[in-house]
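Visitor: coords below, sequence missing:
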């Protein structure tokens, strides 16, 4: 399927490119792959990062834009990611990182390309579950920085996914929402010392 990547705000991209060009920003990052990368680095696949605040009783997921995430590609493959955050003056570079969600995002994007129908790609974070999903929004013309998941949108949970939710299995929001509600409503296990 053709993946539609919404355009990132120019200041967000500039802030990432400036950080990539800064030896200090790269050296201070906890990303060994960036420090040891040979050759040029590029910022690709700007993905709006939305956060799921809550699942209300009416079933409509309430989200907010938390930033833009860029995959950082070296000569051969994706090495890391860079996040930007909104500020009162626009967009600012936040940090570089690497780890399982970077490789899982790249895998989910390849997986999404094989699915039927066009979608706009976004990320949806569920902080209370330590969960990140690739969000395949059905309206390719929509503003990537706004909106909430529609019941027919697809979510692809990235690995590692919470217990009971299969990673890299695309599901419609309407199908995954009850699982999210159940997991969010489950009492936390507490241990006493």
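Guide: Arrived safely. Since we're looking at a predicted model, the values are computed, not measured. Numbers count the residues shown, from 1 in each chain.
Visitor: CA only for contacts and neighbour counts going forward, please
Guide: Fine.
Visitor: As a check, name the ranges of all helices in the protein.
Guide: Remark: helices assigned in the chain by DSSP state H are 10-21, 23-28, 32-35, 100-113, 173-185.
Visitor: Quick one, which of these gets closest to residue 133.
Guide: Ranking the helices of the chain by proximity to residue 133 (Cα to Cα) places helix 100-113 first, at 8.3 Å.
Visitor: now the helices of the chain in TSV, with distance to residue 85 and mean neighbour count?
Guide: Below are the helices of the chain laid out as TSV (distance: least, Cα to Cα, whole Å; neighbours: other Cα atoms under 10 Å):
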stretch	distance to residue 85	mean neighbour count
helix 10-21	8	18
helix 23-28	16	14
helix 32-35	21	17
helix 100-113	18	18
helix 173-185	26	15
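Visitor: Take this one as well and set it beside the first:
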């Protein structure tokens, strides 16, 4: 069943298109792939980017917030970079282009998700405490992509590179992966140190 990719806000798409048309933005030193591509570039597969505020919540639902929209930048049939847009007090604006291992990893995870039998809304979920990015497959495929948190039955697919001990590209239910992430993010007690009571 196909993924139900939500439409990005029109101002976010316009800002990504404007940046692609700007020689200054495309020639940024962080994106050699964009400088070396000949032919047209186009933004594709808009994904809302959410951040998990705290992994170590004391029970209850995980807290997330929308921080931007990410567009894969295509040259022909392959993604060569991504464009990130952010919400400012003046509205949606282009933030930056980037490239690296998360680009092909996102494409692979999306292809894998297309083969699932249940419709999902794809989102990206960043877990800053663990330097981790996941493809978040939200079970309510028609939900507002800017709101809501991961439901226990939603799927998280860690993108490569994933933290040690967490397999990339293996889907996990939120209810199963969140406790693992909580343990990983918990501070390690110092050996031989007593309680600070």
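Guide: Great, that's in hand. Because the structure is predicted, anything quoted here is derived from the model rather than measured.
Visitor: if we can go back for a sec, tell me which of the helices of structure 1 sits nearest to residue 87 of structure 1.
Guide: Of all the helices of structure 1, helix 10-21 comes closest under Cα to Cα, at 10.6 Å.
Visitor: How about residue 168 of structure 2: what's its closest non-neighbour residue?
Guide: Excluding the flanking residues, the one nearest residue 168 of structure 2 by Cα to Cα, 6 or more residues apart in numbering is residue 158, at 4.8 Å.
Visitor: Can you give me the neighbour number for the one you found?
Guide: Residue 158 of structure 2 has 27 neighbouring residues, counting by other Cα atoms under 10 Å.
Visitor: Return the residues in contact with it.
Guide: 132, 133, 134, 135, 166, 167, 168, 169, 170, 171 (Cα atoms under 8 Å, 6 or more residues apart in numbering).
Visitor: Can you point out the buried residues in stretch 161-171 of structure 2?
Guide: 161, 162, 163, 166, 168, 169, 171 (16 or more other Cα atoms under 10 Å).
Visitor: Run through the residues that contact the residue nearest the centre of structure 1.
Guide: The centroid of structure 1 falls nearest to residue 123 when counting by Cα atoms, centre = their mean (3.3 Å). Counting by Cα under 8 Å, 6+ apart, residue 123 of structure 1 touches 47, 48, 49, 50, 132, 133, 134, 135.
Visitor: What of residue 79 of structure 1?
Guide: Residue 79 of structure 1 makes contacts with 33, 34, 71, 72, 73, 98, 102, as judged by Cα under 8 Å, 6+ apart.
Visitor: From the residues you listed, pick the one nearest residue 62 of structure 1.
Guide: Distance to residue 62 of structure 1, by Cα to Cα, is smallest for residue 102 among those, at 24.7 Å.
Visitor: ok, back up a step: okay if I get the contacts of residue 158 of structure 2 as a markdown table plus distance to residue 8 of structure 2?
Guide: Converted to a markdown table, the contacts of residue 158 of structure 2 look like this (distance: Cα to Cα, whole Å):
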| residue | distance to residue 8 of structure 2 |
| --- | --- |
| 132 | 23 |
| 133 | 20 |
| 134 | 19 |
| 135 | 17 |
| 166 | 30 |
| 167 | 29 |
| 168 | 26 |
| 169 | 25 |
| 170 | 27 |
| 171 | 25 |
